[in-house]
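Engineer: Sequence plus the predicted model coming up.
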Amino acid sequence: MAGQQHPLADRTLVVSGGSRGIGLAIAVGAARLGANAVLLAKTSEPHPKLPGTVHTAVAEVEAAGGKGLAVVGDVRNEEDVQRAVDAAVERFGGIDVVVNNASAIATDPTERLSAKKFGLMMDVNVRGTFLLTKAALPHLRNSPNAHVVTLAPPLNLTPRWLGAHPSYTLSKYGMTLLSLGWAAEYADAGIGFSCLWPQTYIATSAVTNLADGAALLSTSRSPQIMADAAVAILTRSAAEVNGKCLIDADVLAESGVTDLASRYGGGDHPTWDIFVDAPVVAS
C-alpha cells in the first residue's frame, strides 16, 4: 500500500561473490523486501564441488520477489568490477548498497602456505573490497541512506587469533581497516560503512568442504541469520552504523530476536566462529 513500502523497496544492492552462501542469502533477504540485487561472481557454469551459479542465484532473487542482474566477473579485476557497477546503474538507475562478500580463505601454517594462496587472499579480500567500493562511491554519494556492508571481523588482537593464521587474519583485518578508514574518510558523505561478522560458523560450502565439515554442519547456523542481520543494518540510518563492527547475533538481539537456535539452527552449543571469543562458562 502507498506509504507503507519497506525501506529496501526499489533499493539496489551490488553483492560480490553472490552466487551462493552468505552473499546470496543477503541478496535474497533484501529481494523479499523489494530490493534489486546485482550479483558479481565468477561462476557462470556449475562447479563440481560448489552449488549454484550466478545465474541460478539471480533466479532465486527473482523468485523471492526482487529484480536481479547477473554479472559474470572477477572482483579482483578492475574492468569486471566497473562493468558490474555500470550495469547496476544502467539497469536500475543507481546504487544504494554495496555488500563486500567475496572472500578467499587459506589457514595453512605460514611455512606451508604457498605464495599463490597468500596472494589470492590479498587480491580477493583486500583488493576486491577496495575496487568494488571505490567504483560504487560516486553512485553511493547520490543515494539517500547509502550503505557499504563488508563481511569482515572486529579487530581482535589477542595472541590466540593473531597466531592462528596470520596471513588470512591480515587479509580479513585489511577489509575491516578499509571499512573503518572509509567511515572516517567519508564521515560527511551520508554513507554508512559497517562490518558484519557471524558469531558462529555458518552452514555454507566453506564449512562443508572442511575435513570435519559434516560434523560442523550440525553446530553451524543457517546463512539466513547473516541475511536477517544485514537487512536490519540496511534499514538503520547510515550514521547509526557508520564505523561499527557488528556481530550478527548482537544485531538481531537489538531487534528483539533472541531465540536463535529455533530460527537458524546450530543447536544450543553452536561452534563459535574465528575471531570471536566464546563466553567463559563458570564451572
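Structural biologist: Everything's here; your move. Everything numeric here is computed off the predicted structure, so don't read it as measured data.
Engineer: use CA for all of it now, contacts and neighbours both
Structural biologist: OK.
Engineer: what about Pro48, how many neighbours?
Structural biologist: 7 (other CA atoms under 10 Å).
Engineer: Relative to Ser19, how far out is it?
Structural biologist: 14 Å (CA to CA, to the nearest Å).
Engineer: what's the answer for Val61, then?
Structural biologist: 10 Å.
Engineer: Could you verify that Val15 is part of a helix?
Structural biologist: No - assessed with DSSP: H, G, I helix; E, B strand; the rest coil, Val15 is strand; it does not lie in a helix.
Engineer: Isn't it up against Ile95?
Structural biologist: No - judged on CA atoms under 8 Å, Val15 makes no contact with Ile95 at a distance of 10.9 Å.
Engineer: residue ranges for the strands of this protein, please.
Structural biologist: For the chain, the strands defined by DSSP state E cover 12-16, 36-41, 67-72, 97-100, 146-150, 191-197, 244-247.
Engineer: And the ones you listed: which comes nearest Gly213?
Structural biologist: Distance to Gly213, taken as CA to CA, is lowest for strand 191-197 among those, at 19.7 Å.
Engineer: ok, and here's another one to check against it:
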Amino acid sequence: MSGSSGALSPKVKVGSLHGKVAIISGSTRGIGKACAVALAKQGCNVVVAAKTTTPQPTLPGTIYSVAEELEQLGVKALPVKVDMRSLDDIQECVRQTVDKFGRIDILVNNASALWWQRIEDTPMNKYDLITQINSRGSFALTHLCLPVMAKNKFGRVINMSPPLQTDFRALSSWVLVYKGFTAYNISKFGMTMSALGAAAEYEGQGITGNSLWPATVIESQASKNFELGGREMWRKAQILSDCVLGIVCGPDSFTGHQLIDDEYLQQEHNLSAEDLAVYRCVPDVEPPRALASHGHMGATGDATVRRGDVRKLNTDVKGSSALSKL
C-alpha cells in the first residue's frame, strides 16, 4: 500500500477502499466530515449519519450538503438523519444502509456530546444525555453493524474515545478532558469499551475494534463554539482521518488498541515529529498535547477547563484555568 489522495500525510499507508461502505456518525462537520471525505477519496461509499438537516449559524453543514460533496468525489453517499439518543433512528440508519448497499464494512462512532463539569455540577438530565449519545448510542450502532460485517468477514469499528484509566490519580491529573469530569469520562470510556468488546468478540473473524483519541485539541465547530483556545493550540481534523485510513487499511491483526493519534502515526506509519507539522493549524506553532495522558509530554499540572451548555459559556470560561496555563 502507498500514500494516496485521501491522506494528508504522504507517509500514511493506505489502499483502495472501492466498493466498501462506511457509516460515520456525526459526519456533517469537523472530525466526522474529515473522515468521510478521506474515506470517499479512497473510493469508499459513505453513510452520512447525523442530526443536522438544515444549516444553522453555529453549525454549518447538513447531511445533504455533505452527501453531495462526497458524491462529487465519485462515490455513493447516503444521508440519514440520526439522533443518537433514538434507537429507532439508529435501526433505520442500518436498515437503509443494508437496503442501499447490501453491506457495512466500516463504522466510525464519532458523534458525541460534550459536558466537562464535576459531579456536583452535573444534573442527572445532563448525565442521561451524554450517556445516551456517547455510550449507549455508539453501543447500539456497533451492536447492529457487527452482524452485517460478520457476513462478509470484514469489519472495522473505530470509536473516537480515550484510553481507559483505572488509577483515580490519573483521572485527577489529566489536563482538560479528565480532571474531575466524571460523567463525561463514564460516557466516553463506555465508547472505548464497545470498541474493545468488538475486538474481543470478533477476533479471528476479519473484524477489528479500536479506539482513537487526539493528543491535542482538534479544529472543529466545537473547539470554536466552546472557545477551546486559539488556532495555534489546535491540529487539523485530518490527523484523525489519516489515522482512520491507516486503521481501516491495516491488517486484521491490528485490533484491540486504545490509540492516541500522533503516537499511532509515529509508531505504525513512521511519521517523525517533523512530519506531524503538516497537521498544525498554525504552521510554525506546535500545539500542546493537552488531551494526552499524564506521563505524555502534553499533560502538565493542575489546570482545568469547564464546559457545559454553550449558552453558559461566559460562566464556564470564568471558572476555567487550563487554557491560560498551557
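Structural biologist: Yes, it's here. Because the structure is a prediction, the values reported are computed rather than measured.
Engineer: Output the strands of the first structure in JSON lines, with distance to Met226 of the first structure appended to each entry.
Structural biologist: JSON lines is the format used below for those (distance: least, CA to CA, whole Å):
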{"stretch": "strand 12-16", "distance to Met226 of the first structure": "14"}
{"stretch": "strand 36-41", "distance to Met226 of the first structure": "16"}
{"stretch": "strand 67-72", "distance to Met226 of the first structure": "20"}
{"stretch": "strand 97-100", "distance to Met226 of the first structure": "12"}
{"stretch": "strand 146-150", "distance to Met226 of the first structure": "11"}
{"stretch": "strand 191-197", "distance to Met226 of the first structure": "8"}
{"stretch": "strand 244-247", "distance to Met226 of the first structure": "9"}
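Engineer: Include distance to Trp272 of the first structure and mean neighbour count when you put these into CSV, please.
Structural biologist: Converted to CSV, these look like this (distance: least, CA to CA, whole Å; neighbours: other CA atoms under 10 Å):
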stretch, distance to Trp272 of the first structure, mean neighbour count
strand 12-16, 25, 28
strand 36-41, 28, 29
strand 67-72, 33, 24
strand 97-100, 22, 27
strand 146-150, 20, 27
strand 191-197, 11, 27
strand 244-247, 12, 20
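Engineer: Aligned against the first structure, show me the partner of Cys243 of the second structure.
Structural biologist: Counting by TM-score structural alignment, Cys243 of the second structure corresponds to Ala229 in the first structure.
Engineer: I'd say that match and Glu254 touch.
Structural biologist: No - counting by CA under 8 Å, Glu254 is not a contact partner of Ala229 of the first structure; they are 10.1 Å apart.
Engineer: so what corresponds to Gly128 of the first structure in the second structure?
Structural biologist: Under TM-score structural alignment, Gly128 of the first structure pairs with Gly137 in the second structure.
Engineer: What of Ala57 of the first structure?
Structural biologist: Using TM-score structural alignment as the criterion, the counterpart of Ala57 of the first structure in the second structure is Val66.
Engineer: count of neighbours near Leu157 of the first structure?
Structural biologist: Neighbour count for Leu157 of the first structure, taken as other CA under 10 Å: 10.
Engineer: How much space separates it from Tyr264 of the first structure?
Structural biologist: Distance of Leu157 of the first structure to Tyr264 of the first structure, given as CA to CA: 29 Å.
Engineer: Same check on Ala230 of the first structure?
Structural biologist: 15 Å.
Engineer: which one of those two has more residues nearby?
Structural biologist: Counted by other CA under 10 Å, Ala230 of the first structure and Tyr264 do not tie: Ala230 has more neighbours, with 27 against 17.
Engineer: if I look at the nearest residue to the more buried one once chain neighbours are set aside, how far off is Glu111 of the first structure?
Structural biologist: Closest residue to Ala230 of the first structure apart from its sequence neighbours, by CA to CA, 6 or more residues apart in numbering: Ile26 at 6.6 Å. According to CA to CA, Ile26 of the first structure stands 36 Å off from Glu111 of the first structure.
Engineer: okay, these two: which has more neighbours?
Structural biologist: Applying other CA under 10 Å to Ile26 of the first structure and Glu111 shows that Ile26 carries more neighbours, namely 27 against 6.
Engineer: on that earlier part again, what does the residue nearest to Ala230 of the first structure align to in the second structure?
Structural biologist: Per TM-score structural alignment, Ile26 of the first structure is aligned with Cys35.
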